[in-house]
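**Q** What would the 3D arrangement of this be:
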Amino acid sequence: MDGSRRDQVIRECLAKPGSAEDYPFGDEVAVFKVAGRIFALVPLGPPPGSISLKCDPDLAADLRARHAAITPGYHLNKRHWNTVALDGSVPDEELLELIEHSYELVVARLTGAQRRELMT
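**A** Reported below is the predicted structural model:
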């Protein structure tokens, strides 16, 4: 990833169709939503930072077992969310796949009309 990892994950989140950046919890956390539903949270504190992502529960447990940098979601449903430290220990490709996975999980729960709107 070029630039800071946090800047890159923010760009990646914003590149998703229909993605919107919001600050419902104050200026310290960038929240990324699609059709009003959260798929990523990025605290804006000191580096290296982290990103919290929605995740299939079985995959979430597997990821936590494989990576010390992946922990249960901070202040989130620990079964369905992981927090990934942006310390470089999770390979860039895998991190980008996890962002995509989170986005796809949220999109899958949208109505058909909402999904079609994302395609336009």
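**Q** For the rest of this, base every contact and every neighbour count on C-alpha atoms.
**A** Noted.
**Q** what does stretch 38-49 contact?
**A** The set of residues external to stretch 38-49 that reach it, using CA atoms under 8 Å, 6 or more residues apart in numbering, is 5-6, 10, 13, 27-33, 50-54, 85-87, 99, 102-103, 106.
**Q** Among those residues, which are located in strands?
**A** Residues of these located in strands (DSSP state E): 29-33, 50-54, 85.
**Q** Which two of those residues have the greatest separation?
**A** Maximum pairwise distance in these, criterion CA to CA, is 20.2 Å, between Lys33 and Ala85.
**Q** which one of the ones in strands among the contacts of stretch 38-49 sits closest to Ala113?
**A** When those are compared against Ala113 (criterion: CA to CA), the nearest one is Lys33, at 16.9 Å.
**Q** Contacts only, for the closest one.
**A** Here Lys33 is in contact with 19-22, 39-40 (CA under 8 Å, 6+ apart).
**Q** Show me how far stretch 95-102 is from its chain's centre.
**A** 7 Å (CA atoms, centre = their mean, to the nearest Å).
**Q** rewinding a little: from the contacts of stretch 38-49, keep the buried residues only.
**A** Buried by 16 or more other CA atoms under 10 Å: 5-6, 10, 13, 29-33, 50-54, 85-86, 99, 102-103, 106, out of the contacts of stretch 38-49.
**Q** To compare with the earlier structure, here is another sequence to fold:
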Amino acid sequence: MNYEWLDEYLLSKLGVTKDFKEEWEWDRYLLNGKMIAAICTDKTGKEIITLKCEPSFGEELRIQYEDIIPGYYMNKVHWNSVYLEGEVPDEVIKDMIDQSYELIFNKLSKKMQNEIRNGDKND
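**A** Just a heads-up that it's a prediction; the model follows:
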């Protein structure tokens, strides 16, 4: 994997936890039980990270980078997968992570958002 910083960056987001979905063999990063990211392998064994993006942003990225594809085993409009042996710049992946986090965070109730902002980041 070219992006050794991924786990630390994802877990640095307020309220994000990590689990392993055994039946899928996915490391999932969750915010209030909702997935913001998943790291797994595709059917050929290549490692990928899957992230939620605004549809137009995701489409733009897929045009610009051959290592970004429609979400693996996810809704192809809202989710995108990045090959972790690829050449996508770190900053692009960080932007994708930030957007995925914000999309999920903004759908939470105001009460839950405040609890996450005011609580320990990994409660």
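**Q** returning to what we had before: want to throw the contacts of Lys33 of the first structure into CSV with secondary structure and neighbour count?
**A** Formatted as CSV, the contacts of Lys33 of the first structure follow (DSSP: H, G, I helix; E, B strand; the rest coil; neighbours: other CA atoms under 10 Å):
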residue, secondary structure, neighbour count
Ser19, strand, 20
Ala20, strand, 18
Glu21, strand, 16
Asp22, strand, 16
Phe39, strand, 25
Ala40, strand, 24
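**Q** Figure out the helix or strand that the residue located most distally from the centre of the second structure lives in.
**A** Using CA atoms, centre = their mean, the residue of the second structure lying farthest from its centre is Lys111. It sits 23.4 Å away. Taking DSSP states H and E as the definition, Lys111 of the second structure sits inside helix 110-118.
**Q** Specify the angle between that helix and strand 26-31 in degrees.
**A** Using axes from the mean of the first three to the mean of the last three CA atoms, to 10 degrees, one finds that helix 110-118 of the second structure and strand 26-31 are set 100 degrees apart in direction.
**Q** Could you pick out the longest helix of the second structure?
**A** Secondary structure assigned by DSSP state H gives helix 90-105 as the longest helix of the second structure.
**Q** From the chain's centroid, how far away is that helix?
**A** Using CA atoms, centre = their mean, the offset of helix 90-105 of the second structure from its chain centre is 7 Å.
**Q** Can you point out the buried residues in it?
**A** 93, 96-101, 104-105.
**Q** quick check, nearest of those residues to Tyr65 of the second structure?
**A** Ile93 (11.3 Å).
**Q** what does the closest one align to in the first structure?
**A** Alignment note (TM-score structural alignment): Ile93 of the second structure maps to Leu95 of the first structure.
**Q** And Asp27 of the second structure, by the same measure?
**A** Per TM-score structural alignment, Asp27 of the second structure is aligned with Ala30.
**Q** try Asn114 of the second structure
**A** So, by TM-score structural alignment, Asn114 of the second structure is matched to Arg116.
**Q** ok, the residue nearest to Ile116 of the second structure when sequence neighbours are not counted - how many residues close by?
**A** Spatial nearest neighbour of Ile116 of the second structure, excluding adjacent residues (CA to CA, 6 or more residues apart in numbering): Gly15 at 5.6 Å. Residue neighbour count, defined by other CA atoms under 10 Å, stands at 21 for Gly15 of the second structure.
**Q** Test my guess that Gly15 of the second structure contacts Tyr29.
**A** No: applying CA atoms under 8 Å, one finds Gly15 of the second structure not in contact with Tyr29, separated by 10.0 Å.
**Q** quick one: the most centrally placed residue in the second structure from Asn2 of the second structure, how far?
**A** Geometric centre of the second structure, nearest residue: Ala37, 2.6 Å, by CA atoms, centre = their mean. Shown here: Ala37 of the second structure relative to Asn2 of the second structure, a distance of 17 Å by CA to CA, to the nearest Å.
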